[in-house]
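S.K.: sequence plus predicted model, see below.
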Amino acid sequence: MRKLIIIPAYNEESNIVKTVTAIQKNAKEFDYVIINDCSTDRTRQICEEKKYNIVNLPINLGIGGAVQTGYKYAMEHSYDVAVQVDGDGQHDPEFLNIMAEYLLDHELDMVIGSRFIEREGFQSSKLRRIGIIFFSKLIKILTRVEITDPTSGLRMVGKNVISLFAQDYPRDYPEPESVVAVIRRNMRVEEIPVVMKEREGGVSSISMKKSVYYMIKVTLAILIERIRKY
């Protein structure tokens, strides 16, 4: 069983070493690939100096394009399982083996690490929690599946979803939309509780100014995904 960690990274010079070190310590059964999304800081230099496994994108594709590159890498290298772990240090690799066991034992296509099942660790900002609740309710209405943490980037998938995401993956703020895409194809998605950490450095891709755009864009994307024909 070959398992890959996809690490999208944009200007994560202050976090990337901690992220890879934690993976090497707590997720030894996993390979990893860093997708450097044309960072303008020292992210690429640090990774190359430390001989990390890295793919350097020639232009900035955004989070969706970076993650999709990781899924293309996973498919081309015949991985059975792939999981996204953000380069900002918020995702704890200690949960990856638990997620992999749950994915395989329950014969799932995707397992999401949710911070809102047991409500331990960093719970995100109040404004973002409002958005998360909204998307959770919207997904429940449209799919009849309850996802408590639809914006969680900590998602582990099997071969079917690797193939799907390698071919088609949302560009901006992809997590809620991509979850709906998986559910709509009658694939099995469940959540397990995890503990997430607060970002220790770097800058989030979602600023206050982008919040309104984020809500409108993702809502429309989810609605369009719901009515798409395959």
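M.R.: Arrived safely, thanks for sending. Numbering: from 1, shown residues only.
S.K.: please count neighbours and contacts with C-alpha atoms only from this point.
M.R.: OK.
S.K.: buried residues in stretch 109-118?
M.R.: Judged by neighbour count (16 or more other C-alpha atoms under 10 Å), stretch 109-118 contains these buried residues: Asp109, Met110, Val111, Ile112, Gly113, Ser114, Arg115, Phe116.
S.K.: got TSV for the residues you listed, with distance to Ile46 and secondary structure too?
M.R.: Shown next, in TSV, are the buried residues of stretch 109-118 (distance: C-alpha to C-alpha, whole Å; DSSP: H, G, I helix; E, B strand; the rest coil):
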residue	distance to Ile46	secondary structure
Asp109	34	coil
Met110	32	strand
Val111	31	strand
Ile112	30	strand
Gly113	28	strand
Ser114	31	strand
Arg115	30	coil
Phe116	34	coil
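S.K.: included below, for side-by-side comparison, is a second structure:
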Amino acid sequence: MRTLIIIPAYNEEKNIGDLLHKILETELDNFDILVINDKSLDSTSEICSHFNVKVIDLPCNLGIGGAVQTGYKYARKYGYQIAIQVDGDGQHDPNYLKTIIELLQSKKADMIIGSRYIEKQGFQSSVLRRVGIRYFSKLIKLLIKEKITDPTSGYRGCNSNVIEILSQYYPSDYPEPESIVYLKRNGFKIMEIPVKMNERLGGVSSIRSFRTLYYMIKVSLAIIIDVLRKSPQKEF
């Protein structure tokens, strides 16, 4: 199966080169790398040009949701059967890519999420973010009756059916928890696997302490409104 590795990146000049080098060193077959440069103000795009990868330079900053959906639209347009999102900050270990691809090929799930909270090894995120993660995990379990231990994880892979639906609709602001609920309402199967994540070496996270409360309120309302809508019909 053709695999597209989607890397949303905003001001990741300190991390993107090392990440690309590690991905290219993995023993993967039939894959391409696509970096979505979300109007970075640093040399992110220039660094990517030194590697044999595809780069889309967005004309304006769309945020994580818009950047990732750009990757899904590209995957759909060019017929990729698997798409895997890897954050540009270097926190996601590329050694798990092969496992994600194998699970998707075996059709055990439509989406695979890398969770740092199954075995609780590696970098566990900041205290405030862990509070938010536990909150969303409980909210999602209440609404869809399924436990997701790491609902904010951006380390996720999906098959062609999920690529199709997310290329048409993807939440724009802090999309990970909301997209989980949306996919479950469409009848897709989601599986988590244990991963170790690294601490960001440079740059600044898009979710900082003073925005945590806004993040939790905004995403909670979006999830609840989505659940209250009439369940969409999956056509796959």
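M.R.: Received, thanks. If you're wondering where the values come from, they're calculated on a predicted model, not measured in any experiment.
S.K.: do you know the score for how well these two fit?
M.R.: The TM-score (TM-score structural alignment, normalised by the length of structure 1) is 0.97; 230 aligned residues with a C-alpha RMSD of 1.1 Å.
S.K.: including distance to Gln167 of structure 1, could the buried residues of stretch 109-118 of structure 1 go into a markdown table?
M.R.: Formatted as a markdown table, the buried residues of stretch 109-118 of structure 1 follow (distance: C-alpha to C-alpha, whole Å):
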| residue | distance to Gln167 of structure 1 |
| --- | --- |
| Asp109 | 16 |
| Met110 | 17 |
| Val111 | 20 |
| Ile112 | 21 |
| Gly113 | 23 |
| Ser114 | 26 |
| Arg115 | 29 |
| Phe116 | 30 |
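S.K.: ranges for the helices of structure 2?
M.R.: Here structure 2 has its helices, by DSSP state H, at 16-25, 44-48, 63-77, 97-105, 127-144, 160-168, 176-185, 212-228.
S.K.: which bit of structure 1 covers the longest one?
M.R.: So that's helix 127-144 of structure 2. With TM-score structural alignment applied, helix 127-144 of structure 2 matches the range 126-143 in structure 1.
S.K.: measure Leu4 of structure 1 to Ala27 of structure 1 for me?
M.R.: To Ala27 of structure 1, Leu4 of structure 1 is 10 Å away according to C-alpha to C-alpha, to the nearest Å.
S.K.: neighbour count for those two, which is higher?
M.R.: Taking neighbours as other C-alpha atoms under 10 Å, Leu4 of structure 1 and Ala27 compare with Leu4 leading, 23 against 19.
S.K.: under the alignment, what does the more buried one map to in structure 2?
M.R.: In structure 2, Leu4 of structure 1 lands on Leu4 (TM-score structural alignment).
S.K.: any idea how far that match is from Ala75 of structure 2?
M.R.: From Leu4 of structure 2 across to Ala75 of structure 2, the span is 7 Å (C-alpha to C-alpha).
S.K.: again, but for Glu13 of structure 2
M.R.: Distance from Glu13 of structure 2 to Ala75 of structure 2, by C-alpha to C-alpha: 24 Å.
S.K.: residue closest to the middle of structure 2?
M.R.: Centroid-nearest residue in structure 2: Gly154, 3.0 Å away (criterion: C-alpha atoms, centre = their mean).
S.K.: touching, that residue and Pro177? I think so.
M.R.: No - applying C-alpha atoms under 8 Å as the test, Gly154 of structure 2 and Pro177 come out as separate, 9.8 Å apart.
S.K.: need the helices of structure 2 in a markdown table with mean neighbour count and distance to Val204 of structure 2, can you?
M.R.: Formatted as a markdown table, the helices of structure 2 follow (neighbours: other C-alpha atoms under 10 Å; distance: least, C-alpha to C-alpha, whole Å):
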| stretch | mean neighbour count | distance to Val204 of structure 2 |
| --- | --- | --- |
| helix 16-25 | 17 | 13 |
| helix 44-48 | 19 | 14 |
| helix 63-77 | 22 | 14 |
| helix 97-105 | 18 | 25 |
| helix 127-144 | 16 | 14 |
| helix 160-168 | 19 | 26 |
| helix 176-185 | 21 | 19 |
| helix 212-228 | 14 | 14 |
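S.K.: to Pro194 of structure 2, which of those lies closest?
M.R.: helix 97-105 (10.6 Å; C-alpha to C-alpha).
S.K.: what's the angle from that closest one to helix 16-25?
M.R.: Between helix 97-105 of structure 2 and helix 16-25, the angle comes out at 60 degrees (axes from the mean of the first three to the mean of the last three C-alpha atoms, to 10 degrees).
S.K.: what sits closest to the corresponding residue of structure 2 for Gly158 of structure 1 if chain neighbours are left out?
M.R.: With TM-score structural alignment as the matching criterion, the partner of Gly158 of structure 1 in structure 2 is Asn159. Distance criterion C-alpha to C-alpha, 6 or more residues apart in numbering; nearest residue to Asn159 of structure 2, sequence neighbours excluded, is Ile82 at 4.7 Å.
S.K.: for that neighbour, what are its contacts?
M.R.: By C-alpha atoms under 8 Å, 6 or more residues apart in numbering, Ile82 of structure 2 lies in contact with Met1, Arg2, Thr3, Leu4, Ile101, Leu104, Gly157, Cys158, Asn159, Ser160, Ile163.
S.K.: and those, which is closest to Ser205 of structure 2?
M.R.: Distances from Ser205 of structure 2 to the contacts of Ile82 of structure 2, taken by C-alpha to C-alpha, are shortest for Gly157, at 21.4 Å.
S.K.: the match of Leu4 of structure 1 and Lys77 touch, don't they?
M.R.: No - at 11.7 Å, Leu4 of structure 2 and Lys77 do not qualify as touching, with contact defined as C-alpha under 8 Å.
S.K.: if we can go back for a sec, which neighbours do Leu4 and Ala75 of structure 2 share?
M.R.: With C-alpha under 8 Å, 6+ apart, Leu4 of structure 2 and Ala75 have common neighbours Ala83.
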